[in-house]
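Asker: sharing a sequence plus its predicted fold:
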Amino acid sequence: MSYEIVKKENSEITIQATVGKDEFEKAVKSAYNKNKGKFTVPGFRKGKVPQSIIEKQYGEGVFFEDAVNDLLQVHYEKALDALEITPVARPDIDVTEIGKGQDLVFTALVTVAPEFTLENYKGIEVEKINVDVTDEMLDTELEKTREMNARLISVTDRAVQDGDTVIMDYSGFLGEEQFEGGTAENQELVIGSGRFIPGFEEQLIGKALGSESEINVTFPEDYQAENLKGQSVVFKVKINEIKFKELPELDDEFAKDVSEFDTLAEYRESIKKELEESSKESAVAAQRDKVLEAVAGLLTVEIPEKMVDAEVDGMLREFDQQLRQQGLSLEQYVQFTGGNLDELKSNMREDALARVKTGLVIEKVMEQEAIEATDEDVEAELDKIAELQKRDKEEIRKLFAQDNFEYLKSNLKSRKTVDFLVDQAKLV
């Protein structure tokens, strides 16, 4: 076999691989042995039909596809190794020569990362991010805690008001027919939450406890159910309960109930310290992002579309996993939001391009500054992971040793590179 580069243009390399005829014939023979049981020819038992007879009846290329698939998988990887090429996306492969008693020749159009040099990244000016904890932030946190500790008090002497929680039965009608999904019993709804169709909640204001009424609304034109898009419907609603939210007083007793502190002043001070710590962490992360964004802005090289496509696919897989953890599928999400997969990919494209650029500059700075992950770095990281996960360090070591610590070292090198860029940046 032989491998060679036949064309190189920007970030696309065309390689040609030639597989000798003997190896090709051997692959065809293997394909025959795997598939001969599928062929029936009069005069022969199933699975016993000679290769030559099958090829005569079905064409000499009947086993070529399976043979080629097996060979491509092996020789594409060998060609990349031999030519020292690192692809960044799936290749476009084309078989150019094939036939009985001849070599198999195929070409692969491979996308690689663009070649570039990076300068002026040391001392790059970046806006300094400061996050100060304000009284408004403290008040917001306290209000969240009050909301969490609020009580719902039943109302019997007045009608529904904005902000109330109502417990209701309802049935939805399109014309004279009830429509699917439009009926519920003892459904809880906070008036003003915007959970229901526009106009529904507003019409409940002023309704009395135990009252039965008709609510007229129109479904949005982009509603997910085709039969209800833009349709005017009627909901027959009965108010079973009305409740209002009673917030606890913001005093020392409140502080004792929700914390380990005896006074509101002490509790407020503890929240301030927590906010300062979390704000500091957020500022550090935001500062790193700002520095990376600035360094990525130094790139003038054209980014291959296939690199962005591959990043979008990766982001889509990440999003799909996040949805599944919440009990949703990607298909359900698309349906609920009234969009489609192409729109979702398009919306991810700008972020995907930014991620590709960030990855490229990190790799380039890592290379130019010869940043490595030392044994001491690895040991320190193993200690940190073991402490965070409350697991034995040797157990963690065995886990990462499976790939000779390459995954761990790669992450450490990237992190050290970003640390280097942040240290070198001029914060203004």
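Answerer: Okay, I see it. Residues are numbered from 1 along each chain as shown.
Asker: can we go C-alpha only for contacts and neighbour counts from here?
Answerer: OK.
Asker: where exactly do the helices run in the chain?
Answerer: If DSSP state H is used as the criterion, the helices of the chain fall at 21-35, 51-58, 64-83, 135-148, 200-204, 252-258, 264-296, 305-325, 330-337, 341-368, 375-389, 393-401, 406-424.
Asker: in CSV: the ones you listed, plus distance to residue 96.
Answerer: Output for those, formatted as CSV (distance: least, CA to CA, whole Å):
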stretch, distance to residue 96
helix 21-35, 14
helix 51-58, 21
helix 64-83, 12
helix 135-148, 67
helix 200-204, 65
helix 252-258, 74
helix 264-296, 40
helix 305-325, 23
helix 330-337, 39
helix 341-368, 33
helix 375-389, 48
helix 393-401, 43
helix 406-424, 38
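Asker: so which of those helices gets nearest residue 118?
Answerer: Distance to residue 118, taken as CA to CA, is lowest for helix 341-368 among the helices of the chain, at 7.1 Å.
Asker: elements contacting the closest one?
Answerer: Judged by 3 or more CA pairs under 8 Å, 6 or more residues apart in numbering; DSSP states H and E, the packing partners of helix 341-368 are helix 264-296, helix 305-325, helix 406-424.
Asker: number of residues surrounding residue 11?
Answerer: 18 (other CA atoms under 10 Å).
Asker: which residues are in contact with it?
Answerer: By CA atoms under 8 Å, 6 or more residues apart in numbering, residue 11 lies in contact with 111-115, 304.
Asker: what does residue 112 give?
Answerer: Shown in contact with residue 112 (CA under 8 Å, 6+ apart): 11-13, 85-89.
Asker: put this beside the first:
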Amino acid sequence: MKSAVETLNPTRVRLSIEVPFEELKDSLDAAYKKINQQVTVKGFRKGKIPARVIDQRFGRGAVLEEAVNDALPKFYTDAVNEGELNVLGQPEVDITELKDGELLAFTAEVDVRPEIEIPDYSGIEVTVDAVEVTDEDVDKAVEQLRGRFGSTNPVERAAAEGDVVTIDLEAKVDGEVLEDGVASDVSYTIGSGELLDGIDEAVTGLEAGGEATFTSELKGGSAEGKEAEVTVKVTAVSARELPELDDEFAQMASEFDTLAELREDSRKRLEESKQYEQATQAQERVLEELLKLAEVPIPEKLLADEVQTRKHNLEHHQLGQMGLTLDKYLEIQGKTLEEFEAETSEQAVKGIKTQFILDELVNKEKLNVNQEELTEHLLRRAQSSGMSPDQFAQAVVEGGQVPMLVGEVARGKALAVVVEAAKVVDTNGEVVDLEDDEEETATEAAEDEKSEAEAVEKADEKNEA
């Protein structure tokens, strides 16, 4: 077999392959055997029909077609390996010559991973939010904890902000009551903003038995997005009673003996949370700067497939579960189809660029993933998926997704290398030390491009004709 590689552009090549006919012998034998099992000829036992009879009865062309279809993947793969190509997806194959007994010639056009020059990233500098926890932040956190230990008691007075009211609702559109627009015994905390716009004003001041009507845009259901006339009737009013903020509350709500200790622990937790947010922000901004520095050609077919996948998933899965069409979603978002497609394409380009660059860094820095790192990552992914670690691990193994998880961890380590070399300062001008959070948050930052990463890996897998 002879093969030659022609570079069509930085992300696509054409392989020209010539195969001497004697190298098709095994495939020809397999073709005759397969046809033997599928046809019957009077006077011959099934499976014992001579090759010459098959040629006469069914045509030599049918045998050649079967043999070539069987042989193409092997010769294509041999040519890819010979050319040391990193192909993406399936090739477009064109048989250019087939001379019985002499020669098989074909071409295969296929996308390839582009060669990427990793830029000098040592000069990257980004600014992130400073970690600042105010007394007001601590007050809010303690107040939220206090709310969890509150109780409600019925009252005979007009409803006010913070009260819990039991209400009946009826929504009409164009004068007609909606089938899914009636609800009874709904518990609602005034001021929470958890129901319809305008409901707080409508129920405030009403006693049990009171009724009011207001206009609001529906947030869900069959008439989502439409203006509706909503009638609300208050059937009960209850006041929330919160425990006193004192040492007794601290002992009831935590492991601490005093309110001062509880507040100090809340401050520490808030600081840790903000430090994590700061680290995540640093990863994202360093990655943005890295992407600006690198020139990364994007395979057109890979990009088109990813944009289509994103659009399909949104339209048929996410929006489908919400009972929305793409047109309705765009109307709610205030976007045109062209704007949506442009944004989707931009996001896909960013994801593909991210994976290509970080994968190249993994190779350049010779980064490996050990079992402990993979296990830690698996545990995090299991937690975010809502599955137990054992269930998630089983799903990953059965789905053949272990290489994908390894890739996520490796790309996180690659991004951590870039962040380590970058200068990160906060809005106060202080240099930020991210060493403790660097690798974990980098893995999660790289993980954010999961859809595109899967697209590229799937394309990597489809490297046979």
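Answerer: Nice, I can see it. Just so it is clear, the model here is predicted, and its values are computed rather than measured.
Asker: drop the TM-score for these two in here.
Answerer: The TM-score (TM-score structural alignment, normalised by the length of structure 1) is 0.69; 393 aligned residues with a CA RMSD of 5.0 Å.
Asker: sorry, back to before: can I get the helices and strands packed on helix 341-368 of structure 1 in CSV with distance to residue 132 of structure 1?
Answerer: Formatted as CSV, these follow (distance: least, CA to CA, whole Å):
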stretch, distance to residue 132 of structure 1
helix 264-296, 7
helix 305-325, 32
helix 406-424, 21
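Asker: quick check: which of these is nearest to residue 201 of structure 1?
Answerer: helix 305-325 (28.8 Å).
Asker: surely residue 427 of structure 1 meets residue 126?
Answerer: Yes. Judged on CA atoms under 8 Å, residue 427 of structure 1 makes contact with residue 126 at a distance of 5.0 Å.
Asker: pick out whichever of those two has more residues nearby.
Answerer: For residue 427 of structure 1 versus residue 126, the count of surrounding residues by other CA under 10 Å is larger for residue 126: 19 against 15.
Asker: any idea how far residue 420 of structure 1 is from the more buried one?
Answerer: Look at residue 126 of structure 1 and residue 420 of structure 1: by CA to CA, to the nearest Å, they are 14 Å apart.
Asker: okay, now the counterpart of residue 420 of structure 2 in structure 1: neighbour count?
Answerer: Using TM-score structural alignment, the equivalent of residue 420 of structure 2 in structure 1 is residue 423. Number of residues near residue 423 of structure 1 (other CA under 10 Å) recorded here: 14.
Asker: what's the answer for residue 27 of structure 2, then?
Answerer: If you count neighbours by other CA under 10 Å, residue 27 of structure 2 ends up with 19.
Asker: that one and residue 40 of structure 2: what is the separation?
Answerer: 21 Å.
Asker: swap in residue 160 of structure 2?
Answerer: Applying CA to CA, the value for residue 160 of structure 2 to residue 40 of structure 2 is 88 Å.
Asker: more neighbours, the two?
Answerer: Between residue 160 of structure 2 and residue 40, residue 160 has the larger neighbour count (other CA under 10 Å), namely 21 against 15.
Asker: was I right to think that one contacts residue 207?
Answerer: No. Checked against CA under 8 Å, the pair residue 160 of structure 2 and residue 207 is beyond contact range at 9.7 Å.
Asker: tally of neighbours for the nearest residue to residue 1 of structure 2 once chain neighbours are set aside?
Answerer: With sequence-adjacent residues excluded and distances taken as CA to CA, 6 or more residues apart in numbering, residue 1 of structure 2 is closest to residue 19, at 4.6 Å. If you count neighbours by other CA under 10 Å, residue 19 of structure 2 ends up with 19.
Asker: ok, residue 295 of structure 2 - contacts?
Answerer: Contacts of residue 295 of structure 2 were listed using CA under 8 Å, 6+ apart, and they are 116-117.
Asker: what about 10 Å?
Answerer: For residue 295 of structure 2, the contacting residues are 115-119, 353, 357, by CA atoms under 10 Å, 6 or more residues apart in numbering.
Asker: adding distance to residue 403 of structure 2, write these out as TSV.
Answerer: TSV is the format used below for the contacts of residue 295 of structure 2 (distance: CA to CA, whole Å):
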residue	distance to residue 403 of structure 2
115	22
116	22
117	25
118	23
119	27
353	19
357	18
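Asker: filter the residues you listed to the buried ones?
Answerer: Among those, those classed as buried by 16 or more other CA atoms under 10 Å are 118, 353, 357.
Asker: for residue 274 of structure 1, what are its contacts?
Answerer: Shown in contact with residue 274 of structure 1 (CA under 10 Å, 6+ apart): 133, 268, 280.
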